[in-house]
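1. build me a structure from this.
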Amino acid sequence: MARQELAHYLRDRRAALRPHEIGLATAGADRRTPGLRREEVAELAHMSVDYYTRLEQARGPRPSARILDALARALRLAPAERSHLFRLAGSTAPPPGGSAVRQVRPHVARMLERLPETGALVTDAAYDVVTWNPLARTLLGADPAAGATNLARRRFLGGGPAYESTSAEEFGHIVVARLRRAADRYPHDPRLAALLAELHSGSAEFRQIWQARPVHAPGHRTKTLDHPDAGALRLNCDVLLVPEDDQEVVLMTADPGSPDARALRSLAARAT
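-> So this is what the prediction gives:
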């Protein structure tokens, strides 16, 4: 978190916003500067004046995504300005709106099509698979019907082929960490709320990990899939971010020249 830079940015944006632009009366007002007062920004963002003041003085705690979104609305930030605010606070800016984005951008979908020997899929902030290529479908063994494939539900509640034989504990922590971030960013998303309620009620393991508040950044890991046709496959899993939509692209590959790579190539040929 760039605390000093964040404080400076908030002060600058507050000073640049004129009261009449947000419908505040200015006639007869005792204003030493043309911008908004701190208490006005705090009221617009539905937070205490003391909390906002500490942010402007670089004394405050790291603000949550919900707080940052409220500040972005209060200060009337444009999309690029809003993203900059989140970066200064050390947070990934979710797309504006109250729900996770569940459509994939065409250029991202086309990228998956150009990776025939890589299992590739895109998940939204709630771990719904929004698109995947034929090899990924073959590897994970599930019907990609809209809304029916959620990796968090599969991990904690079952409902799909249990192909993953290693790294299951690590993946559970990754899932919960991401769902905690999603819950903070999309508090009014009904589908996400329903998923979290289902996981809490149906999985003691999920409840235990949730209470531990795990933190995990997307990156590289290795997993083993026990595929019914190809046998045990040691795969590399790498995650690329689509930050404007709060989505992740998961790429599953095998080490070049390995038996796993040859098995992937064979599965890809069958899948297409």
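
2. can we go C-alpha only for contacts and neighbour counts from here?
-> OK.

3. can you mark which positions in the strand ranked longest in the chain are buried?
-> The longest strand of the chain (DSSP state E) is strand 231-242. Across strand 231-242, burial judged by 16 or more other CA atoms under 10 Å covers A232, L233, R234, L235, C237, D238, V239, V242.

4. so P96 sits in a helix?
-> No. The assignment for P96 (DSSP: H, G, I helix; E, B strand; the rest coil) gives coil, which keeps it out of a helix.

5. contacts only, for it.
-> Contact analysis of P96 by CA atoms under 8 Å, 6 or more residues apart in numbering lists nothing.

6. and it, how far is that from R105?
-> P96 is 16 Å from R105, where distance means CA to CA, to the nearest Å.

7. just to revisit the earlier point, I'd like the buried residues of strand 231-242 written out as TSV, with distance to A72 added.
-> Shown next, in TSV, are these (distance: CA to CA, whole Å):
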residue	distance to A72
A232	48
L233	46
R234	44
L235	41
C237	35
D238	32
V239	28
V242	21
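
8. next, the structure of the following sequence, for comparison with the previous one:
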Amino acid sequence: MGLTPPPSAARRSELADFLRTRRAALRPEDVGLDPGGGRRRTPGLRREEVAQRSGVGLSWYTWLEQSRDVTPSAQVLQALSRALLLSPSEEQHLFTLAGVALDPAVTDAPVDAETTALVEGLLPHLAFVLGPRFDVLAHNRAAALIMADLVSSPRPNLLRWLFKDDGWDNTAWEQTARANILDFRTEFARRPGDPAYVALVDELSAGSPRFREWWAGHDVQAMEPAAKQITHRTLGRLHLLAAQTRPAHAPWLRLRILVPADPATRTTIAQALDQVQDGG
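-> Now for the predicted structure:
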């Protein structure tokens, strides 16, 4: 994992404020300390207690809270995250402010039960989850119905699916494919030299002249259009509206949702799901 750009003075100030507020938000009893252990002039934990809980030197931790020009390692940030009982989104924010990339063990972890339940709960709408490398990590029955050749593949990956056939020649596909390249580039930039990401780019570049051209161009692209048309081999043309969001507890994931854009599409998908449910 490589580093993101070094934090500016403003970012270091934000990091210091963030650490102080997280420390102040913790009560001694939250971390198994005696709340009566000496008079406390300020709420929350003392710096000494955070340093002891994390195994980080007191001087080093104090420098962070003083906005000093120091760059902690990923291991130090993870230790502070555990000591301060940070949520996953708070931990990501901590790493961002410090200018350090998140450990791949965090961002490549399996999808948790809460996210899986959310995806299932979005039925009858199509929903699936992408990891940072754009691997499909979870999907619901509507996604399996509409995008079967993507989610049922041995290594389901949205970019592989989009660029598996350069014979696609329509404006809607081009807008979607270009927008996904831009979105993926933000993840690639956070992991300079990461073998898994480099290998995927090399694979796509070798197999798709369009991917190779667009990737090399470093173009700025508008956001992916919300309105989509999918021509399904049995259901015909479907008109959909797409959105992407990030689960608050796992912000490194992308939750993609597609809903019918017209009554005909809504009816077609509902009937197809009913048939699957009934075993038809």
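
9. returning to what we had before: closest one of the buried residues of strand 231-242 of structure 1 to D260 of structure 1?
-> Nearest to D260 of structure 1 out of the buried residues of strand 231-242 of structure 1 is L233 (CA to CA; 5.5 Å).

10. D108 of structure 2 contacts G131, doesn't it?
-> Yes. If you go by CA atoms under 8 Å, D108 of structure 2 and G131 touch, sitting 7.1 Å apart.

11. burial measure for R213 of structure 1, as a count.
-> Counted with other CA atoms under 10 Å, the neighbours of R213 of structure 1 add up to 12.

12. isn't it up against R178?
-> No. Using CA under 8 Å, R213 of structure 1 makes no contact with R178, being 10.3 Å away.

13. give me the helices and strands touching the longest helix seen in structure 2, please.
-> In structure 2, assigned by DSSP state H, the helix with the most residues is helix 171-190. Under the contact criterion of 3 or more CA pairs under 8 Å, 6 or more residues apart in numbering; DSSP states H and E, helix 171-190 of structure 2 touches helix 158-162, helix 209-217.

14. tell me what angle the longest one forms with helix 171-190.
-> This means helix 209-217 of structure 2. Orientation check (axes from the mean of the first three to the mean of the last three CA atoms, to 10 degrees): helix 209-217 of structure 2 against helix 171-190 gives 50 degrees.

15. about what we covered before: buried residues of the longest helix of structure 2, list them for me.
-> 173, 175-185, 187-188, 190.

16. ok, back up a step: and of the buried residues of strand 231-242 of structure 1, the nearest to A7 of structure 1?
-> Closest approach between the buried residues of strand 231-242 of structure 1 and A7 of structure 1, by CA to CA: V242, at 27.3 Å.

17. so A42 of structure 1 sits against V49, correct?
-> Yes. Contact criterion CA under 8 Å: A42 of structure 1 and V49 qualify, at 5.3 Å.

18. which one of the two is surrounded by more residues?
-> Legend: neighbour count by other CA under 10 Å for A42 of structure 1 and V49, higher for A42 (19 against 16).

19. please determine how far that one is located from E56 of structure 1.
-> In terms of CA to CA, A42 of structure 1 sits 11 Å off from E56 of structure 1.

20. structure 1: helices as residue ranges?
-> 3-16, 38-44, 49-56, 65-74, 79-88, 106-113, 134-140, 151-157, 168-185, 190-202, 204-212, 259-271.

21. which of these sits closest to L24 of structure 1?
-> Per CA to CA, nearest to L24 of structure 1 of the helices of structure 1: helix 38-44, 9.2 Å.

22. who does the closest one touch, helix- and strand-wise?
-> Contact here means 3+ CA pairs under 8 Å, 6+ apart; on that basis helix 38-44 of structure 1 packs against helix 49-56, helix 65-74.

23. list the buried residues for that helix?
-> R38, V41, A42.

24. for those, give me a markdown table that also has distance to N150 of structure 1.
-> Converted to a markdown table, the buried residues of helix 38-44 of structure 1 look like this (distance: CA to CA, whole Å):
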| residue | distance to N150 of structure 1 |
| --- | --- |
| R38 | 43 |
| V41 | 39 |
| A42 | 38 |
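
25. tell me the one of the residues you listed nearest L85 of structure 1?
-> V41 (15.1 Å).

26. let me see the contact set for the alignment partner in structure 2 of that closest one.
-> When structure 2 is aligned by TM-score structural alignment, the residue opposite V41 of structure 1 is V70. Listed by CA under 8 Å, 6+ apart, the contact set of V70 of structure 2 reads W63, L64.

27. state the distance from the equivalent of A196 of structure 2 over in structure 1 to R180 of structure 1.
-> With the correspondence set by TM-score structural alignment, A196 of structure 2 lines up against R191 in structure 1. Shown here: R191 of structure 1 relative to R180 of structure 1, a distance of 14 Å by CA to CA.

28. what do you get for M111 of structure 1?
-> Using CA to CA, we find M111 of structure 1 at a distance of 29 Å from R180 of structure 1.

29. got it, and L135 of structure 1?
-> L135 of structure 1 sits 29 Å away from R180 of structure 1, going by CA to CA.

30. equivalent analysis for A217 of structure 1, please.
-> Distance, A217 of structure 1 to R180 of structure 1, using CA to CA: 13 Å.

31. now do the contacts for the equivalent of H200 of structure 1 over in structure 2.
-> In structure 2, H200 of structure 1 lines up with S205, judged by TM-score structural alignment. S205 of structure 2 sits next to F211, R212 when contact means CA under 8 Å, 6+ apart.

32. can you check the one 4 residues further on too?
-> P209 of structure 2 makes contacts with D166, as judged by CA under 8 Å, 6+ apart.
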